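A.B. asks: output the structure for:
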Amino acid sequence: MKKFWICTLCILFLCSLLPVSAAGPETNAKAVLLMEKTTGEVLYEEHAHDQLEPASVTKVMTMLLIMEALDQGQITKETMVPVSAAAAGMGGSQVYMKEGESFSVHDMLKAIAVASGNDASVAMAEYLAGSEDAFVEKMNAKAKELGMNDTIFMNCTGLPAEGHITSAYDIALMSRELILHHPDIRTYTTIWMDTLRDGTFQLSNTNKLIRFYDGATGLKTGSTDSALYCVSATAEKEGMELIAVVLGSPTSQDRFETAKALLSYGFAGFSLVTAAPSEPLSPIPVTLGTQPTVQPVLTKETKLLLPKEDAGKLTTTLSLQDTIEAPVAKGQEIGTLTVLVDGKAKETIPIAAQEEVPRLSLWQVYTALLSLLFCSQ
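C.D. replies: All right, here's what the predicted structure looks like:
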């Protein structure tokens, strides 16, 4: 028996010397997910594809379609949007718009992003698509385009409706699309307090992280009796922006604490690193070209999401042609940059010609030879 306990203690001691992998954040929500914006990589997830009610986090898609309409010139921030009887009568979270009133798109976005206004959401939906139902069709089409395979939208507000479901992963996808391609949404999602109706109506952000989490950039909260408390929370530090999705938390405070734990886990453990050559790329000689050299350029900027302990282990190897025979097409591949982490290849980036270099004609070759001949005399 004595030998048994000695062996057991030895095993426990040896196990204590083994490296322990970083544990994920503690959560008690129905589903959570942490995603990095630039790469779209998932850093942590629990029940990420469970189909759940999103409540007003639905409005991430509503805001996305509004921002797309702005970018496409369909509307401007000064466009005045009328409020219908249907919009005014939505109930739930609202800014108490009245039938017949009109608000600018700028104020509508404030009402949606800050106060989660159902009335503003429906008014914008009707203005952009003719009806809320037609707008919801656009929402579902966009969801399909983004690969949100767990999602079916039944309205633009997130009010309870049979069959209105999504997942933590899908919410992260649409949140990423919004902040990656429409960064101006931060103008609204970072507002803590503001007003409507020339200062007579107060707005206070439902997302308390805006004030109480360093680096918070948004994005949208939601809660109903059936969905419980939800949030898609975004924050940026040291050039890296993260998206923390929390669905089905038991209390409002719990959803924010869970979101903070997810975001802090990501910022503490990961870095976004840009891959680049160790030295500037030098021009490559071109034979029989109308110009003597061509400038090589990377075909894309590559950012890698790495555990912080690996961030300093990134190296690159460059492979370029010594010379190129004309003609050279713009964008023609003339080399590669291999990105390695701790000596292992992670990605290969093509290197291309920055400009076109036509081939010399026979007459140009002849005149060039004559010029060389006379210069040598």
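A.B. asks: going by C-alpha atoms from here, please, whenever you check contacts or count neighbours.
C.D. replies: Will do.
A.B. asks: for the lengthiest helix in the chain, packing partners?
C.D. replies: Taking DSSP state H as the criterion, the chain has its longest helix at helix 252-269. Helix 252-269 is packed against strand 31-36, strand 228-237, strand 240-249, with contacts defined by 3 or more C-alpha pairs under 8 Å, 6 or more residues apart in numbering; DSSP states H and E.
A.B. asks: to compare against the first, here's the next sequence to fold:
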Amino acid sequence: MKRLISFFILFAILTASFLTPALGSPAVDSTVAAELSLNCVSAILMESETGRVLYEQNADQPLLPASITKIMTLLLVMKAIEDGKLRLDDMLTCSDRAASMGGSQIYLEEGEQMTVEELIKCVVISSANDAALMLAEAVAGSEEVFVDMMNRCARELGMKNTNFENTNGLDDTVTNHVTSARDVAIMSRELIKYDKILEYSKIWMDTTRNGTFGLTNTNRLVRFYKGATGLKTGSTSKAKFCVSATAMRDGMHLICVIMAADTRDIRNAAATTLLDWGFANYALYVFEEADTGELKVTGGVEDSVSLKARRFCCVVPKGSESKVERFVEVRETTSAPVKEGEVVGSIKFNIGNETIGTTDIVTATRVDKIGFWQVFTRIFSYFLIA
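C.D. replies: Below is the predicted model of the structure:
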């Protein structure tokens, strides 16, 4: 009988150890879901630097995305600028097709000219469909080729539940234009790496055409939510109301995606609730790259090499940032030749008895192997000095 009791006690302990979430792991259980009570079909909360998912609700369900499609459109435009294929001050001319776009727009006319930067501003702030197509045509020559690029980029980013059919998200005639909350978060994470996007996505009101045409941000969170940085809204009768909302507080940048909410206010309330929950429960621990002394080198032109620890960051439970301990392990010596960036040790980061991550300690410079004549010169110099 005692053995049987002991067995059940051991079984309970082992089961608890497997079911207990790791420190700082996403709390996505039914209790949290009930607490948040998000009134939407799907949602996700992701920390932008690490890509850590903190909460998800039907995050992989393919849904119509409406204008948050333009996150991918803007991403490809920014990549084209980065690759030197476009410049911000390039002047583009509106095509007949771009001028015929419906939905949200800035009413571009065929033949009208506008710079790449001004068009980006209009897409980011006012979700202009005509400006989005104008940019797409400049990058790829046609919308059809650009859409192929969008789908290829989605696959490269690991967006598994996405298929694009146009650049803007209009869904009157599409047959399979879908994405998921997780995929939206993935492409949002890529887009906010570009400072120019965040420069405009934080703006509430602006103008274009030399101040004659007003622009108002479709994302009201940038006006009313503390720390809001963007990013993109979308709505159609089929897609309902969607948003990829980004916000930063205390150095932590969160991406919140809400899809298929019934109204704009419900969408915004859901995003606010999820962002508030994220900031209340999590923080970003950051260890910046730092010098970590020197390492003795044998058989090299130098007797030692400088070391540095690489940057490390990790999402941790709120309030535990000050409890992180660092444990350094470095080899005592190394032999030449030594390459720059060679891993010679590590720093382990712990909260209590749990390791939350590690970072490498690497050599800051190279050290060549010493040659015969260099050894001879050193010995000769030693005797001269002596």
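A.B. asks: any idea what the TM-score is?
C.D. replies: TM-score of the superposed chains, computed with TM-score structural alignment, normalised by the length of the first structure, equals 0.90; 354 aligned residues with a C-alpha RMSD of 1.8 Å.
A.B. asks: let's have the helices and strands packed on helix 252-269 of the first structure in CSV, adding distance to Gly335 of the first structure and mean neighbour count.
C.D. replies: CSV is the format used below for those (distance: least, C-alpha to C-alpha, whole Å; neighbours: other C-alpha atoms under 10 Å):
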stretch, distance to Gly335 of the first structure, mean neighbour count
strand 31-36, 30, 27
strand 228-237, 34, 25
strand 240-249, 29, 28
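A.B. asks: still on that earlier bit, what's the longest helix of the first structure aligned against in the second structure?
C.D. replies: Mapping helix 252-269 of the first structure onto the second structure (TM-score structural alignment) gives residues 264-281.
A.B. asks: swap in stretch 194-213 of the first structure?
C.D. replies: The alignment of stretch 194-213 of the first structure onto the second structure (TM-score structural alignment) spans residues 206-225.
A.B. asks: residues in contact with that stretch?
C.D. replies: With C-alpha atoms under 8 Å, 6 or more residues apart in numbering as the test, stretch 206-225 of the second structure has contacts from 118, 122, 124-127, 201-205, 228-233, 245, 268, 272.
A.B. asks: select only the buried ones of those in ChimeraX?
C.D. replies: In ChimeraX syntax, the buried subset of these is picked out as below (16 or more other C-alpha atoms under 10 Å):
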select :118,122,124,125,126,127,201,202,203,204,228,229,230,231,232,233,245,268,272
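A.B. asks: and the helices in the first structure, which stretches?
C.D. replies: With DSSP H, the ranges of helices along the first structure come out as 2-17, 59-71, 85-88, 105-115, 118-129, 132-145, 168-181, 186-189, 209-212, 252-269, 362-376.
A.B. asks: list the contacts of Leu19 of the second structure.
C.D. replies: By C-alpha under 8 Å, 6+ apart, the contact list for Leu19 of the second structure is empty.
A.B. asks: that one -> the first structure?
C.D. replies: By TM-score structural alignment, Leu19 of the second structure lines up with nothing in the first structure.
A.B. asks: next: Val184 of the second structure.
C.D. replies: Under the alignment by TM-score structural alignment, Val184 of the second structure pairs with Ile171 in the first structure.
A.B. asks: from Gln94 of the first structure, how far out is the nearest residue in space to Ile243 of the first structure that is not next to it in sequence?
C.D. replies: Leaving aside its sequence neighbours, Ile243 of the first structure sits nearest to Thr234 (C-alpha to C-alpha, 6 or more residues apart in numbering; 4.6 Å). Separation of Thr234 of the first structure from Gln94 of the first structure (C-alpha to C-alpha, to the nearest Å): 23 Å.
A.B. asks: and stretch 183-200 of the second structure, how far out from the chain's middle?
C.D. replies: 7 Å (C-alpha atoms, centre = their mean, to the nearest Å).
A.B. asks: picking up where we left off before, turn the helices and strands packed on helix 252-269 of the first structure into CSV, including distance to Ile75 of the first structure.
C.D. replies: Conversion of these to CSV gives the following (distance: least, C-alpha to C-alpha, whole Å):
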stretch, distance to Ile75 of the first structure
strand 31-36, 30
strand 228-237, 26
strand 240-249, 28
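A.B. asks: and these: which comes nearest Leu180 of the first structure?
C.D. replies: Nearest to Leu180 of the first structure among these is strand 240-249; the distance by C-alpha to C-alpha comes to 9.5 Å.
A.B. asks: and that closest one, what does it pack onto?
C.D. replies: If you count contacts as 3+ C-alpha pairs under 8 Å, 6+ apart, strand 240-249 of the first structure packs onto strand 31-36, helix 168-181, strand 228-237, helix 252-269.
A.B. asks: go again with 10 Å.
C.D. replies: Packing partners of strand 240-249 of the first structure (3 or more C-alpha pairs under 10 Å, 6 or more residues apart in numbering; DSSP states H and E): strand 31-36, strand 42-46, helix 168-181, strand 216-224, strand 228-237, helix 252-269, strand 270-275.
A.B. asks: so where is the shortest one in the second structure?
C.D. replies: Aligned by TM-score structural alignment, strand 42-46 of the first structure falls on residues 53-57 of the second structure.
A.B. asks: cool, and stretch 321-330 of the first structure?
C.D. replies: Counting by TM-score structural alignment, stretch 321-330 of the first structure falls onto residues 331-340 of the second structure.
A.B. asks: end to end on that stretch, go ahead and measure it.
C.D. replies: Stretch 331-340 of the second structure: ends 16 Å apart by C-alpha to C-alpha.
A.B. asks: now do that stretch: everything it contacts.
C.D. replies: The contact list for stretch 331-340 of the second structure (C-alpha atoms under 10 Å, 6 or more residues apart in numbering) reads 294-307, 343-346, 362-370.
A.B. asks: narrow the residues you listed to those that are buried.
C.D. replies: Members of the contacts of stretch 331-340 of the second structure classed as buried by 16+ other C-alpha under 10 Å are 294-295, 297-301, 304-307, 343-346, 362-364, 366-367, 369.
A.B. asks: so what's Asn151 of the second structure up against?
C.D. replies: Taking C-alpha under 10 Å, 6+ apart, we find Asn151 of the second structure in contact with Met72, Leu157, Met159, Thr162, Asn163, Phe164, Glu165.
A.B. asks: map it across to the first structure for me.
C.D. replies: Taking TM-score structural alignment, Asn151 of the second structure has Asn140 as its aligned residue in the first structure.
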